[in-house]
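Q: Provide a 3D model corresponding to the input given below.
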Amino acid sequence: MKAVSVEEMRGLERVAMESGISERELMRKAGRALGMAIGRQYPDQIAAVAYLGKGHNAGDALIALGVLRDEFGFEVGVRAGYPVAEMADLTREQWMELGLDCMLEEGFEKDFPAVPLMLDGLLGIGAKGALREPLAGLAREMRRLRDEAGAVVLAVDLPSGVDPDSGEIHEGAVVADRTYMIGSAKAGLLKAGAANGVGSLAVVAVEGLAGAGSGMEMVAPQCCGYGKTRRDYDFHKGKAGRVGIVAGSREFSGAAVMSALGAVRAGGGLVTVYARTESCDAIRGRLPLEVMLKACDNPAVVLDERLDAVVVGPGLGKMDDLFETGLMRLISETEVPMVIDADGLNLVSRKGMELSGRHVVTPHPGEFARLVPELDGVEREEAAVKFVSKTEAVLLLKGARTVIAKARVELRINATGTPAMSNGGQGDLLSGVIGALLGGGMDRLDAASLGAWLCGCAAELSESEKGEPTTATDVAGYLGLALRAWRRGER
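A: Reported below is the predicted structural model:
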């Protein structure tokens, strides 16, 4: 989904209205879609409170509140910074239609049956700078209830006080757990610097407001066609792809296991781990039963194997000269798509190896700094663009906002995931998932994008079901449901 600037979003709204869609109709569409998205995302909640400013963002929140009450059975209420008489005409109209007797007063939470969801409708995308009173006071109240009572904050289009173009988080801004961007993704909210303000990101589709911006796009199932085709009924394991994984050591046997598990769960047809003889015993007893294990002290022999994709690097640890030389040959001479992760990346950095159009590299920030030290300190998005301008490799730069980049293609940002997955093994799992997608014939950029989305979505599903933390093993168990969500466009 193409991300848009505020100016581009305003242009989309003008075009929609010039085509005959009234401002009132746009608000109703947006508010209803927002309410349905929230109700489906939070089926176990029973209460919601909208925090309102004067503008149309508040109108969207009021309509959503009505949907939550009438179609999902929520108890609802409103906190507002201004009297109804001072609100925009359309917003005042939505308040009248909602039909509540009065606004809530401070301390309202004591009278609610449960800690409510809090909808941030204080400001829209046209606002600039830090919040001022009385809205700043409402933002403080939302933060207090989030921090002290465990309330979940849902931002309508953007968290109030976060700049939708730059991603700057102004002092006193609302801190959202999830931001529902209306119509199109907002470019600034996708940036890594905005992550702590916006939380998890979702787009609420509204007819006529789909973006056509430039420079950045959000990985989203509603607009991405790859990964949607279902398998033919006579499909078999040979068609699903043969994936080779060069990973693991006696010290880090779990890395090979997690990578293999990711490849199996993501649909790899035949998955084989190639590990040094000395580490096979440590790995063998923990591998999924579906995975084959071959002793391999010289990775160059993998070049002669019949494979559709290769993953190298997870948990390799310290390598002797024979293994290191063979791994360098495998990386340099591969004729099939290859994911290079972890110690594979460290080898590439240390030896100054050139990357090619066969490679997908998946560094975390530390590995990226070693790979391209000259880009250390450069903003993530800019650094990714500069990196791929000098190579044909695909880059997946891990982080709260994973960046996927390829030369001459708009930057992609993945918005799934949760802080609950901040633990070991997640990157190993991801490398196996991408390997399986590549083995199945998917384009490198699409495989990296979908792999990141699936792992993040699976983590969200796991956290919702089991709470936090969610381990890499937990995430693997939800990959099938994540793929179903991708195919159905459910997130």
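
Q: from here on, contacts and neighbour counts on C-alpha atoms
A: Fine.

Q: give me the neighbour count for residue 339.
A: The tally of other residues near residue 339 (other C-alpha atoms under 10 Å) stands at 29.

Q: would you do the same for the sequence below? I want to compare the two.
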Amino acid sequence: MLRAHTVEQVRAAEADLLARLPQGALMQRAAYGLAHAVLDLLGGGYGRRVLLLVGPGHNGGDALYAGVVLARRGARVEAWLLADSVHEDGLAAFRAVGGRVAPAGSAHDGFDVVIDGILGIGGRPGLRPDAVAALEAVAGVPVVAVDVPSGVDVDTGEIAGPHVVADLTVTFGTHKGCHLLDPAALACGAVDLVDIGLDLPPAPIEALQPMDVAALLPRPALDGHKYSRGVVGVRAGSAAYPGAGLLSVAGASCGLAGMVRYDGDEVVLRQVRAAHPEVVGPGRVQAWVVGSGSDDAAQPALSAALADAVPVVVDADALAFADLARGRDAVLTPHAGELARMLGAQRSVIEASPLEHARRAAQEYDAVVLLKGRRTVIAAPDGAVRVTTTGTPWLATAGAGDVLGGLIGALLASGLCPFDAASVGSWLHGAAATLAAQQGPFVAGDVAAALPALLATLTDP
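A: Okay, the predicted model is just below:
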């Protein structure tokens, strides 16, 4: 499990470790990890030209000590000091190995990499004008951020004003919220985690990894049958939007549940049976998927599903009536526009602070909320959060959400709790899209078609 801790948690863990280590040892661990990540990026140090953007405090000290390591490996390292007071010992060590200190924005013959040591995890969002000017002077040069890209909100992933856009972020001890949550995650580039020996408490934000998904996936019992494996029902699609019903069924028919039932428009039912002959008609189920393309039938379809007192996925048209599912075993699956309507907010505000609004919606509706996006956020009413890091830009295609809803429904029917079903389903959805993209651009049905091959890599024969 990839875990993201808060600034407060990290500082407490660092203070505990510092009390047990010789002075300066923790910074040296971070600096060596940073320097070696830069060496890997550059393919070596000899003759490379490195610029350090040095701010106040420990983050600037990490950059200076990393510059010492790089200089010893033959790099030409220059530092621009962007604060009146920087880490004194680090600066002395940097000068001692021949590091050059120059005014910010000085003329130069080009750099191979810029190390962003302007602000650390204690920095406020945004950058001062002198830092912005320094970054503009080296525009186009690859940037390695120290711990976090300077100028982003570390815990929430929000952005307010100018900030560093890194090609690589080297972080220490644990991931932070900004490494997982958009919009800041877009500014991080690749993220390299350096273990510095922190003893950390449980994290408020998690991201599933393949081993976690494999451990959570349902597997048939030796004496199992189609009913014991779970039956998922789909109430989706309409004469106006038959494709939504087909795609919801396609997601539900991934093989994780023992049976799929379709209960909806007769026109859609005929198309479903032609495409998925294993799908049967109405009957008892262990979970419902409701809303995709349901049009005017969304409210009665959701009411009927809730009357069965089984877990339900509330998607698309049914989200307008999500208050009916308040306090139930439900997964609500809005995109930013739909969540904006649910919360009475602007879409741009939702997109600027997805963590805050996913958590708020989960509390207000007393249900699991899956806020779709490049980095999908899954929030539970108790405050637990998971972020999906799988996927590809090609997944931004019509009908992909319908497939996701059906997939989550199958996981609910097979016995996963709403929080696990939503986070596992979202991870699988993104990973299947990545698999489908190996053949080029794709449509939503290709994501559903890729699920069996993906699941084969995660489950025992």
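
Q: trace residue 260 of structure 1 over to structure 2, please.
A: Counting by TM-score structural alignment, residue 260 of structure 1 corresponds to residue 249 in structure 2.

Q: what is the burial count for its match?
A: 33.

Q: name the SS class of it, please.
A: Classification of residue 249 of structure 2 by DSSP: H, G, I helix; E, B strand; the rest coil places it in helix.

Q: isn't residue 4 of structure 1 right next to residue 209, touching?
A: No. Contact criterion C-alpha atoms under 8 Å: residue 4 of structure 1 and residue 209 do not qualify, at 10.5 Å.

Q: compare these two (neighbour count), which wins?
A: Between residue 4 of structure 1 and residue 209, residue 4 has the larger neighbour count (other C-alpha under 10 Å), namely 25 against 21.

Q: show me what contacts the more buried one?
A: 184-187, 211-214 (C-alpha atoms under 8 Å, 6 or more residues apart in numbering).

Q: in a helix, residue 280 of structure 1, correct?
A: Yes. The assignment for residue 280 of structure 1 (three-state DSSP) places it in a helix.

Q: counterpart of it in structure 2?
A: So, by TM-score structural alignment, residue 280 of structure 1 is matched to residue 269.

Q: so how far is residue 404 of structure 2 from that match?
A: Residue 269 of structure 2 is 20 Å from residue 404 of structure 2, where distance means C-alpha to C-alpha, to the nearest Å.

Q: next: residue 238 of structure 2.
A: Remark: distance between residue 238 of structure 2 and residue 404 of structure 2 (C-alpha to C-alpha) = 18 Å.

Q: do residue 212 of structure 2 as well
A: Residue 212 of structure 2 is 19 Å from residue 404 of structure 2, by C-alpha to C-alpha.

Q: more neighbours, those two?
A: Neighbours per residue, other C-alpha under 10 Å: of residue 212 of structure 2 and residue 404, the larger number sits with residue 404, 29 against 14.

Q: which helix or strand contains that one?
A: Taking DSSP states H and E as the criterion, the element that holds residue 404 of structure 2 is helix 400-413.

Q: on average, how far is that helix from the matching bit in structure 1?
A: Following superposition, helix 400-413 of structure 2 is found to deviate from structure 1 by 1.2 Å on average (mean C-alpha distance after the TM-score superposition for structure 1).

Q: where exactly do the strands run in the stretch 251-400 of structure 1?
A: 270-275, 292-295, 309-312, 338-340, 359-361, 394-397 (DSSP state E, counting those that start in this stretch).

Q: what's the closest of these to residue 81 of structure 1?
A: Nearest of these to residue 81 of structure 1, taken as C-alpha to C-alpha: strand 394-397 at 41.0 Å.

Q: and the closest one, how far from the chain's centre?
A: Mean C-alpha position of strand 394-397 of structure 1 versus that of the full chain (C-alpha atoms, centre = their mean, to the nearest Å) differs by 14 Å.

Q: in structure 2, which residue range corresponds to it?
A: Aligned by TM-score structural alignment, strand 394-397 of structure 1 falls on residues 368-371 of structure 2.

Q: contacting residues around that stretch?
A: By C-alpha under 8 Å, 6+ apart, the list of residues contacting stretch 368-371 of structure 2 from outside reads 330-336, 339, 354, 358-359, 361-362, 376-381, 418-419, 422.

Q: done for today, thanks.
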